[in-house]
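> one predicted model, sequence on top.
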Amino acid sequence: MNATITRPDPLLRGGRLISTLALVAGPEPAGPAASGLAVSVPPRLLAEEFGRAGVMRFEDVDFPAALTHEPTRRFLRETGLPDEHALFRVHPDSVLPTLTEAYADEPAPHLPAEADRLILLGHLDRPHRLLLDGDSGGLLLWTPATHPRPLDADISTLAFTLWLLHGCTNRP
C-alpha cells in the first residue's frame, strides 16, 4: 500500500498560527493604557524589525467609512503593518477599500452579503485575501469562491505574528 503524506497548505498553517497566538495572548488588561486589542504591540517594535520604510502606517483619509472599530483605526495609524512579508502583503493601494470598492471596476467574484463593511486588508497568497471586519476589528480569511472565515484574531495579533515570524526566519 502506498501512503502519501500530505502537508497542510502554508496559508492554513499561517492562519492557524495567527489564531493560536490570539488565544495565547488573551485579552489585554483593562485600564487607561489598554488598547482594546488582543496584544499590546509598541509602535517601535515593527519599525525596528522591518525598518521604518518597511512599515505602512495609515491616515484617517485612508480608512473607509466602514472602519468604525476605533482600536483598529488607532493601531493602523500609530503602529501600522509590515507592507511586505513572506506570509502577508498589504493591499497595494494606499487606501483600504471595502470589498465592494475593491471590485467596483472589475468583474467581481461572488461577494459576501456584508461586503460593504469588510475591508480588504491584504493578500496572503493568490487567491486568499485577509479581510478586516470594520465593525468588530476581527480578521477573516476569504477567497472569491468561499464565504469569509474568521481567524479569531485582530490586527494586533496579525502584526505580532508577522514580527515573530520575521524574527525567527531572519536571525541566526
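Yes, it's here.

> for the rest of this, base every contact and every neighbour count on C-alpha atoms.
Will do.

> which elements pack onto the helix or strand where Gly122 lies?
Under DSSP states H and E, the secondary-structure element containing Gly122 is strand 118-125. Judged by 3 or more Cα pairs under 8 Å, 6 or more residues apart in numbering; DSSP states H and E, strand 118-125 is in contact with strand 89-90, helix 99-102, strand 128-133.

> now, of those, which is deepest in the fold?
Looking across those with neighbours counted as mean count of other Cα atoms under 10 Å, the highest average goes to strand 128-133: a mean of 24.

> contacts for it?
The contact list for strand 128-133, computed with Cα atoms under 8 Å, 6 or more residues apart in numbering, reads 67, 117-124, 138-143.

> stretch 112-121 too?
The set of residues external to stretch 112-121 that reach it, using Cα under 8 Å, 6+ apart, is 64, 66-67, 90-91, 96-100, 102, 129-135, 147-148.

> swap in 6 Å and give it another go.
For stretch 112-121, contacts defined as Cα atoms under 6 Å, 6 or more residues apart in numbering pick out Ala66, His91, Pro97, Thr98, Leu99, Thr100, Leu130, Leu131, Leu132, Asp133, Gly134.

> the second one reaches Ala102, doesn't it?
No: contact between His91 and Ala102 fails when scored by Cα atoms under 6 Å: they sit 9.9 Å apart.

> dropping in the other structure now:
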Amino acid sequence: MRDGARTDAAAFVRGFGPVAEAALLRLYPEPREHGDGMLVLGEFGWLAPRVILLDPATGRVYSHLGDSELLAGGLDTFGRLLGEVRALRAHAGGPWDPERAARAALGRVREYEPGVLTSDPDVCAFWRAALLVWPLLHAPGPGRGGLRLGLTHERLATDLGPERVVRIPSGNIPDVLDSHAPSRRFLRDVGLVDAPPVRPDPDRPLSVAALDAFDPHGYRDPPNAARLVRLGGVDVVGSRVDLLLDADDGRVHGWYRDDEPELFPIAADLSTLAFAQWLIARVRAYDREFAITHDYDGLAAILTAVLGTVDPIAVRGPAAYWPNVFDDEAGGLLYG
C-alpha cells in the first residue's frame, strides 16, 4: 500500500506542478518523508512554513502547520481542485460576473469533493477562499486612456454603497492635476472610495467632494511635493501616513510623517487603489457567508496575488504596503 502510494504521489507531483503554481502551491520534484508515516508533496507558496501532506493509509491530502486540516479526499480530487483554481485565474475575457463564476465553481466542487467546502475547523478553508476570490480578478476589465483597470462608478457604488464613492467635480480638483488627464477623469467620473484602509482627511471629509494640493504642515517635504495631491490617509500601525497622488505619472504613494519620513508606493494609479478597496469589501462580504478568514494567511496570499496581477507596484519590494495590510490578522481588515 505504501509503495503504491509513493508511486502515485510521485506521478502526481511530476504531473501537476504548473497547475499547483497557479493556485499558489509548490509541489516538490519528488515526495519526501515527513517522519510520521506521511509523505510531503509540497508546500504553500508564502511565508508561513505550511506543507502539503499525503496520508498513504487513507489517500487523504492535508494542509499541515502544527495541526493538520483536510485539503482533499484524495489525489484525484486534489488535482481537480487545482484545475478549478487555474481555470478561474486564467479567464480569457468576455462577459464575466465574478460572483456567478465563483458560485458555479463551488457547485462543481460540491459534486465531487463537498467536504472541503464545509466550515469545519478540521477542514482547510483555502479552497473556499481561492474559489471565491480569484474570480474577482477579472471583474473590472482592462482600463482605457491611461488607467490600468476599467472600474466604473456604478460597480463601486453598487458594492460599497453610493455614499462611499464620491465623484469630485472638475472645479474641486487641484489645477496641478491638469497634467495627468487619466487621474482627473477618474476623480470626476468614477470618484474616490471611502473604505478601508483609506481614511479621508478629517479636515476635508470626502462628502465635501473637493481635494487640495499637498501641504506638509511643517513636516519635512516629500520629493516633488509641489506636484502632489493629498487624497487622505492610510492605516499603518503607529504611524501617520498621508495618501498622495502624483500629478506627473498618476501613481499613488504613502508618506510617513513621523521621525523618519519616507515615500513608499501604494498603487500604480487610482483605478488599482479603488480595486484594492473593492477587493477588501468583497472579501468581507464573502467571509460573512463562507468563513474564508479561517485560513487568514492563505486568504491574504490570494489577495496579494490577485492585486499583484493587475498592479505589481502595489505588492512588490520591501516597502510594499498591501501584503502587510492583507496579512495583518491582528488588525483584522479582512474579517466580515
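Yes, it's here. Quick caveat, the model's predicted, so the values are computed rather than measured.

> mind checking which of the helices and strands packed on strand 118-125 of structure 1 is nearest Phe75 of structure 1?
Closest to Phe75 of structure 1 of those is strand 128-133 (Cα to Cα; 12.9 Å).

> pull out the buried positions in the helix or strand containing Leu156 of structure 2.
Under DSSP H and E, the secondary-structure element containing Leu156 of structure 2 is helix 153-160. Using 16 or more other Cα atoms under 10 Å as the test for burial, helix 153-160 of structure 2 gives His153, Arg155, Leu156, Ala157, Leu160.

> closest to Leu70 of structure 2 out of these?
Leu160 (34.1 Å).

> can you tell me what the closest one aligns to in structure 1?
Using TM-score structural alignment as the criterion, Leu160 of structure 2 maps onto Phe50 of structure 1.

> measure its match to Ser35 of structure 1 for me?
Relative to Ser35 of structure 1, Phe50 of structure 1 is positioned 22 Å away (criterion: Cα to Cα, to the nearest Å).

> pull out the buried positions in stretch 136-143 of structure 1.
By neighbour count on 16+ other Cα under 10 Å, the buried set for stretch 136-143 of structure 1 is Gly137, Gly138, Leu139, Leu140, Leu141, Trp142, Thr143.

> Leu75 of structure 2 maps to what in structure 1?
Alignment note (TM-score structural alignment): Leu75 of structure 2 has no counterpart in structure 1.

> just tell me what Leu87 of structure 1 corresponds to in structure 2.
Residue correspondence to structure 2 (TM-score structural alignment): Leu87 of structure 1 is matched to Pro197.

> tell me how many other residues surround that match.
For Pro197 of structure 2, the neighbour count with other Cα atoms under 10 Å is 16.

> so it versus Pro323 of structure 2, what's the distance?
Here Pro197 of structure 2 is placed at a distance of 13 Å from Pro323 of structure 2 (Cα to Cα).

> where does the longest strand along structure 2 end up in structure 1?
Residue-count comparison of every strand in structure 2, with assignments taken from DSSP state E, identifies strand 25-33 as the longest. Equivalent residues of strand 25-33 of structure 2 are lacking entirely in structure 1, counting by TM-score structural alignment.

> ok, residues contacting that strand?
The list of residues contacting strand 25-33 of structure 2 from outside it, by Cα under 6 Å, 6+ apart, reads Ala10, Val13, Gly17, Leu39, Val40, Leu41, Gly42, Glu43, Phe44, Gly45.

> ok, and for it, which residues are buried?
Neighbour-count burial for strand 25-33 of structure 2 flags Leu25, Arg26, Leu27, Tyr28, Glu30, Pro31, Arg32 (criterion: 16+ other Cα under 10 Å).

> go on, stretch 117-129 of structure 1?
Buried residues in stretch 117-129 of structure 1, counted by 16+ other Cα under 10 Å: Arg117, Leu118, Ile119, Leu120, Leu121, Gly122, His123, Leu124, His128, Arg129.

> so what does the second one match up with in structure 2?
Under the alignment (TM-score structural alignment), Leu118 of structure 1 pairs with Leu228 of structure 2.

> same deal with His128 of structure 1?
Superposed on structure 2 with TM-score structural alignment, His128 of structure 1 falls opposite Val241.

> look up how far Gly250 of structure 2 lies from its match.
For Val241 of structure 2, the distance to Gly250 of structure 2 under the criterion Cα to Cα works out to 18 Å.

> swap in Tyr296 of structure 2?
For Tyr296 of structure 2, the distance to Gly250 of structure 2 equals 32 Å [Cα to Cα].

> check Ala11 of structure 2 too.
Taking Cα to Cα as the criterion, Ala11 of structure 2 is separated from Gly250 of structure 2 by 49 Å.

> now do the contacts for Ala213 of structure 2.
For Ala213 of structure 2, the residues meeting the contact criterion (Cα under 6 Å, 6+ apart) are Val229.

> that one matches what in structure 1?
Using TM-score structural alignment as the criterion, the counterpart of Ala213 of structure 2 in structure 1 is Thr98.

> with adjacent residues omitted, what lies nearest to its match?
With sequence-adjacent residues excluded and distances taken as Cα to Cα, 6 or more residues apart in numbering, Thr98 of structure 1 is closest to Ile119, at 4.0 Å.

> off-centre distance for stretch 63-71 of structure 2?
Its chain's average C-alpha position is 23 Å from that of stretch 63-71 of structure 2, according to Cα atoms, centre = their mean, to the nearest Å.

> list the buried residues in that stretch.
Here stretch 63-71 of structure 2 shows Ser63, His64, Ser68, Glu69, Leu70, Leu71 as buried, counting by 16+ other Cα under 10 Å.

> lovely, talk soon.
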